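S.K.: sequence plus predicted model, see below.
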Amino acid sequence: MSVPYGDTRPPFHKKQAFDLGDTGAGIMANDLKLGCDCLGAIAYFDGLIADEEGRPLKKSNAVCIHEQDAGLLWKHTNYRTQRAALVRKRELVLQSIITVSNYEYILAFILDQAGELAYEVRATGILSTQPIDPGVSVPWGTVVYDDVLAAYHQHILSLRIDPEMDGEHRNSLVCEETASMPLRTETNPYGNGYISQRQAVKTSGGYDLDSKKNRVYMIEISSKVNPVNGLKTAYKIHVPAFQPLLAQENSSHYKRADFANHSIYVTRFRENELFAGGQYTNQNKQTTGVRKWSARKDSVQDEDIVVWVQFGLQHVPRFEDFRVMPAEIIKVALKLVNFFTKNPATDFPPSSQKSNQSTLIRPSACKQS
């Protein structure tokens, strides 16, 4: 994760934290507290990491695993009989929390009964601020208290996905778009038809979303198809649109954040290419990361590929973010496409009051004077 700041005044023009990368998520992991960081029936796991001298270091309660209710997963009411069937969404959450100087990041893998895997990031903590003279305003920040400036900044994360789907290493990145059908008397006489089209990405590179075309990307298994519809099985990448890095191309911010200008990158797997920003970013003027690897234009169709998914926040601070910031939430999800012949969550017993044991609260009757 790169966090470039927009304050143009020296020395703040150099401010670009790599909150995940330089700092080290493991070394910053919190000791999670029972009933506070996680709720319900919880299992805790220690983390074993290397300290600054390479020695093993145990981080107590670095990961918590728990379930949580996330509303309805599916419901249908038979309109003839008025009988309803429904299943509540239960999520299995594997969570860790890191403190990086001023910010806290709550990082969670989330799995549900329908086979979806999500990666959720919550950003909270306190703003990184600079002094500003009374009565002065600048176009790149918000004054959040007397003589206190919170500069605009971005949080741009890169999620590395090295897929082995259904035991298969050789996969393709596929772009899917929906488009209107041409107005033809035979196939679209009333002009309302539209189609969905998939096309494999053939060479490594950086690619972007397009909401007007409903453009999404999938990791597709070329060798396996759904037995009913004959379509290839895949995982669809649900990633929110984000504003790419705003720093100019000749700036050190741009050169060091070697992943922050496209929503999706795809490369051929290479053993030593593990970090989107390159092997070393701390104090470097530039890196050799995914932007440069993808420029090789390797063939990536039906190959051992790595998909890099970028997402993040454009943080224009509010007065309400000071002193402690309410959590901003962003999430990437991987959704099954054509793996099953039915919704896998229909095998779960319907939810009922007997199991949920909700409590009815009756408002007190109004008293007449």
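M.R.: Received, thanks. Numbers count the residues shown, from 1 in each chain.

S.K.: from here on, just use CA atoms for contacts and neighbour counts.
M.R.: Noted.

S.K.: show me where the stretch 201-350 of the chain has its helices.
M.R.: 252-256, 290-294 (DSSP state H, counting those that start in this stretch).

S.K.: C-terminal to the longest strand anywhere in the chain, which secondary structure element comes first?
M.R.: As assigned by DSSP state E, the longest strand anywhere in the chain is strand 56-77. Remark: after strand 56-77, the chain's next helix or strand is strand 84-100, criterion DSSP states H and E.

S.K.: run the chain-centre distance for that next one.
M.R.: 14 Å (C-alpha atoms, centre = their mean, to the nearest Å).

S.K.: what of stretch 111-119?
M.R.: 13 Å.

S.K.: how long is it end to end?
M.R.: 9 Å (C-alpha to C-alpha, to the nearest Å).

S.K.: which residues touch it?
M.R.: The contact list for stretch 111-119, computed with C-alpha atoms under 8 Å, 6 or more residues apart in numbering, reads 89-93, 107-110, 331-336, 343-345.

S.K.: out of those residues, which end up buried?
M.R.: Buried members of the contacts of stretch 111-119, counted by 16 or more other C-alpha atoms under 10 Å: 89-93, 107-110, 331-336, 345.

S.K.: for Y265, which of the helices of the stretch 201-350 of the chain is the nearest?
M.R.: Proximity to Y265 (C-alpha to C-alpha) singles out helix 290-294 among the helices of the stretch 201-350 of the chain, at 7.1 Å.

S.K.: packing partners of that closest one?
M.R.: When contacts are defined as 3 or more C-alpha pairs under 8 Å, 6 or more residues apart in numbering; DSSP states H and E, helix 290-294 packs onto strand 205-207, strand 264-268.

S.K.: which strands and helices sit next to the first one?
M.R.: Here strand 205-207 is seen to pack against strand 264-268, helix 290-294 when contacts are counted using 3+ C-alpha pairs under 8 Å, 6+ apart.

S.K.: now those as CSV including mean neighbour count and distance to G47?
M.R.: Output for the helices and strands packed on strand 205-207, formatted as CSV (neighbours: other C-alpha atoms under 10 Å; distance: least, C-alpha to C-alpha, whole Å):
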stretch, mean neighbour count, distance to G47
strand 264-268, 25, 30
helix 290-294, 21, 28
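
S.K.: ok, structure two:
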Amino acid sequence: MRPKRWQYLWVSAIALVLIATLTLRPAPAQSPPHPLDPLTADEIQTAVAVIKAAHPLSEEARFPNISLQEPDKGLVWAFQPGDALSRAAFVVVLEPVKNITYEAVVDLTTAELTAWNEISGVQPAILDEEFEVLSELAKADPRWQAAMQKRGITDFESAVVDGWAPGLLSPAERASGKRLMRGYTYYQPNYINYYGAPIEGLMVVVNLTDREVMEVVDTGVEPFSTANFDYDEETTAPLQPSPKTLTIQQPQGKTFTLEGNAVTWQNWKFRYILHPREGLTLYQVSYAKDGVERPILYRASLSEMVVPYAETGPTWAVKSAFDVGEYRFGWLSTPMYLGNEVPQNAVLLDAIMADDLGEPTLMEDVIALYERDGGILWRHYDFNNETHEGRRSRELVMTTVAAIGNYDYAISWIFHEDGMLEEQTDLTGIMLAKGTEDVTETHDHFGHLVAPHVVAVNHQHFLNFRLDFDVDGPANTVAEMNVATVPQGNSNPYGNAFAMETVPLTSETKAVRDMSMANSRTWMVMGAKENELGMPTGYMLMPGSNSAFFPAKESNVRQRGEFAGHHLWVTQYKPNELYAAGDYPNQSTPNQGLPEWVADDEPLAGEDVVLWYTQGVTHIPRPEEWPIMTVHKAGFKIMSYGFFPQNPVLNVAAPEPVLAAEAP
């Protein structure tokens, strides 16, 4: 799971120098920042300087996370432009030689350290430089070299050692207490898709604390592919003819407005941050109707993702990627290009994050914001009157794309005119494969042959989204809605009736729920207000395509990622409960995060509630997905349910009617 970010970081460094130069010029007085504005470069540097002044750190000290310490939720909702709220940074510090992790909070307004705590028994996310350390140590080890020579490879420079968080730990690895990584080797003589040439059966375990190889596992020689599995333009010639140009233009300008990190579009308002761990995070999502802004969500973000693999071999059974907590999903955000990942009319936005040394880094073009056509909004043609009424819909999309080793994930939040908010995940990239001797058998018990000597392994992706609802305010109640056939009898004499039943989820353990296609199951968050019809104002969580989590209950990946065992969890709001698998999933112990938080079974009725929705994809590989996958889409919708007393977009202006014969 090796990040590929070095190619553009030097550009970011130059840009930051320019920013620093500009900040030396006199600037007009500015109003206080919004409490949810992202950290600036100056604030990042202040946080690091304050910590180093209070607690002298070693030269090896690293900063896996420097992010905004979010202020009290109530104060944020009450904030008005011009108000001054103190700003703070949350910082994770790793002393790798001592193998100690600290958490700090720095008051950026007063430049004071307000919290400093050692967090025992945890390991922060993998650092960029640790991938390089792993590779250097592995290639210098005589056991690794012997394993490569046994496979006929003496050109070690043509090998790539790809780093993974350790996943399942052996008793000896757990007892060592050391910071560990696993390394998997690929052959890369002269092409980019080295994932197509795995050196099967070879795994290196590196002790990062002491900078030494702990173990080299070699289960025996399997053939590896030397074919060219590249997918760039030069290797896929002849290219098919390009389609006719399709241009997306907005000659009158954008409909949305962007002020700092606040977005206004039609009736929608929200704020955003690109968080180094979570990636794209939305705040204060509201919808205005008749001049009244009504809150829907306080915060929405990707909380965690777990990717279990089905292969049982000793070098595979240990694999399970927690891509948010182990690798920092947001930090691995990558640039996008107009006309490629996003349309030509997109606005590309930058973000500033801290690197592992605690230095601010400008990440360019890593967020896209754009409008697009959304198809039919509503229509009706009346044959009796020969009248037609219809409206075309527009959507606002905010997108980021993270590249985590072999896989690429695009996360998009899609705002619809009618008050619906949709999340869409696009999965693409390269499937993880193993080498095999068989080149004719098309089915492997735990994967499928996708090329000679290459089997792509069955796996799953389970993404958990943390949805902090505030529907018309923080006091909300959650209910489950199930549809069922009414038994035939006096109340259903013809057997055609079915009805929806609403059942309140009154406590946290009762709200651990799963999807049910048989009941068309959805969940509703109801506010304390009523609409004009006398029903509670609400928003409904409508699942999209999903899957069951297949690892056994006794498996390590399930015990550490139990959030994936259920599609819905609901908790009382706690500001520090942010990550479904716990704060530190790297080398974690079982039952962290959601299982721990719901154990006290707190009440939910009329409370400030957080919904945790788990979205699953089961991936059984196909040859058509090799050497690079076409996109697989998954997602869910948050839809109004009684939030409006009638269709909220009746007032959308009708376009001028154009018949096909009149079109240019």
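M.R.: Arrived safely, thanks for sending. Nothing here was measured: the structure is a model prediction, and the numbers come from that model.

S.K.: what would you report as the TM-score here?
M.R.: After superposition, the two chains reach a TM-score (TM-score structural alignment, normalised by the length of structure 1) of 0.91; 356 aligned residues with a C-alpha RMSD of 2.1 Å.

S.K.: out of the helices and strands packed on strand 205-207 of structure 1, which is closest to D321 of structure 1?
M.R.: Closest approach to D321 of structure 1 among those (C-alpha to C-alpha): strand 264-268, 30.0 Å.

S.K.: what's the mean distance for that closest one versus structure 2?
M.R.: Taken over the aligned residues, the distance from strand 264-268 of structure 1 to structure 2 averages 0.8 Å (mean C-alpha distance after the TM-score superposition for structure 1).

S.K.: so that strand matches what in structure 2?
M.R.: Mapped onto structure 2 using TM-score structural alignment, strand 264-268 of structure 1 spans residues 568-572.

S.K.: for stretch 296-308 of structure 1, same thing?
M.R.: The alignment of stretch 296-308 of structure 1 onto structure 2 (TM-score structural alignment) spans residues 600-612.

S.K.: same deal with stretch 154-164 of structure 1?
M.R.: Going by TM-score structural alignment: stretch 154-164 of structure 1 matches residues 460-470.

S.K.: who's in contact with that stretch?
M.R.: 295-309, 476, 525, 527, 549, 563-564, 573, 578-580, 608-619.

S.K.: now intersect these with the strands, please.
M.R.: 295-308, 525, 527, 609-619.

S.K.: just the strands in the stretch 101-250 of structure 1 please.
M.R.: 103-111, 117-126, 129-131, 141-145, 148-151, 153-161, 170-180, 194-200, 205-207, 216-225, 232-238 (DSSP state E, counting those that start in this stretch).

S.K.: out of the ones you listed, nearest to S252 of structure 1?
M.R.: strand 153-161 (15.0 Å).

S.K.: would you indicate which residues of that closest one are buried?
M.R.: Under the neighbour-count criterion of 16+ other C-alpha under 10 Å, strand 153-161 of structure 1 has H153, Q154, H155, I156, L157, S158, L159, R160 buried.

S.K.: swap in stretch 342-353 of structure 1?
M.R.: Buried residues in stretch 342-353 of structure 1, defined by neighbour count with 16+ other C-alpha under 10 Å: A345.

S.K.: repeat for stretch 20-33 of structure 1
M.R.: The neighbour-count check on stretch 20-33 of structure 1 (16+ other C-alpha under 10 Å) flags L20, G21, A25, G26, I27, M28, A29, N30, D31, L32 as buried.

S.K.: quick check: chain neighbours aside, which residue is closest to the first one?
M.R.: So the one you mean is L20 of structure 1. Nearest non-adjacent residue to L20 of structure 1, counting by C-alpha to C-alpha, 6 or more residues apart in numbering: M1, 4.9 Å away.

S.K.: one more: the third one?
M.R.: Spatial nearest neighbour of A25 of structure 1, chain neighbours left out: I98 (6.2 Å); criterion: C-alpha to C-alpha, 6+ apart.

S.K.: then the fourth one?
M.R.: Using C-alpha to C-alpha, 6+ apart and skipping the chain neighbours, the partner closest in space to G26 of structure 1 is I49 (6.4 Å).

S.K.: that neighbour matches what in structure 2?
M.R.: Correspondence of I49 of structure 1 to structure 2, assessed by TM-score structural alignment: M353.

S.K.: roughly how far does its match sit from W413 of structure 2?
M.R.: Per C-alpha to C-alpha, M353 of structure 2 is found 21 Å from W413 of structure 2.

S.K.: equivalent analysis for Q149 of structure 2, please.
M.R.: As judged by C-alpha to C-alpha, Q149 of structure 2 and W413 of structure 2 stand 49 Å apart.

S.K.: circling back to that earlier point, so which of the helices of the stretch 201-350 of structure 1 is nearest D133 of structure 1?
M.R.: D133 of structure 1 lies closest to helix 252-256 among those, at 26.5 Å (C-alpha to C-alpha).

S.K.: got a list of contacts for that closest one?
M.R.: In contact with helix 252-256 of structure 1 (C-alpha under 8 Å, 6+ apart) are residues 4, 14, 16, 245, 247-249, 260, 277, 281, 284-287.

S.K.: repeat that for 10 Å
M.R.: Here helix 252-256 of structure 1 makes contact (C-alpha atoms under 10 Å, 6 or more residues apart in numbering) with 2-6, 13-18, 245-249, 260-261, 277-278, 280-289, 291.

S.K.: please apply the same query to stretch 337-355 of structure 1.
M.R.: Residues contacting stretch 337-355 of structure 1 (C-alpha under 10 Å, 6+ apart): 72-75, 84-89, 112-115, 166, 218-220, 224-236, 358-359.
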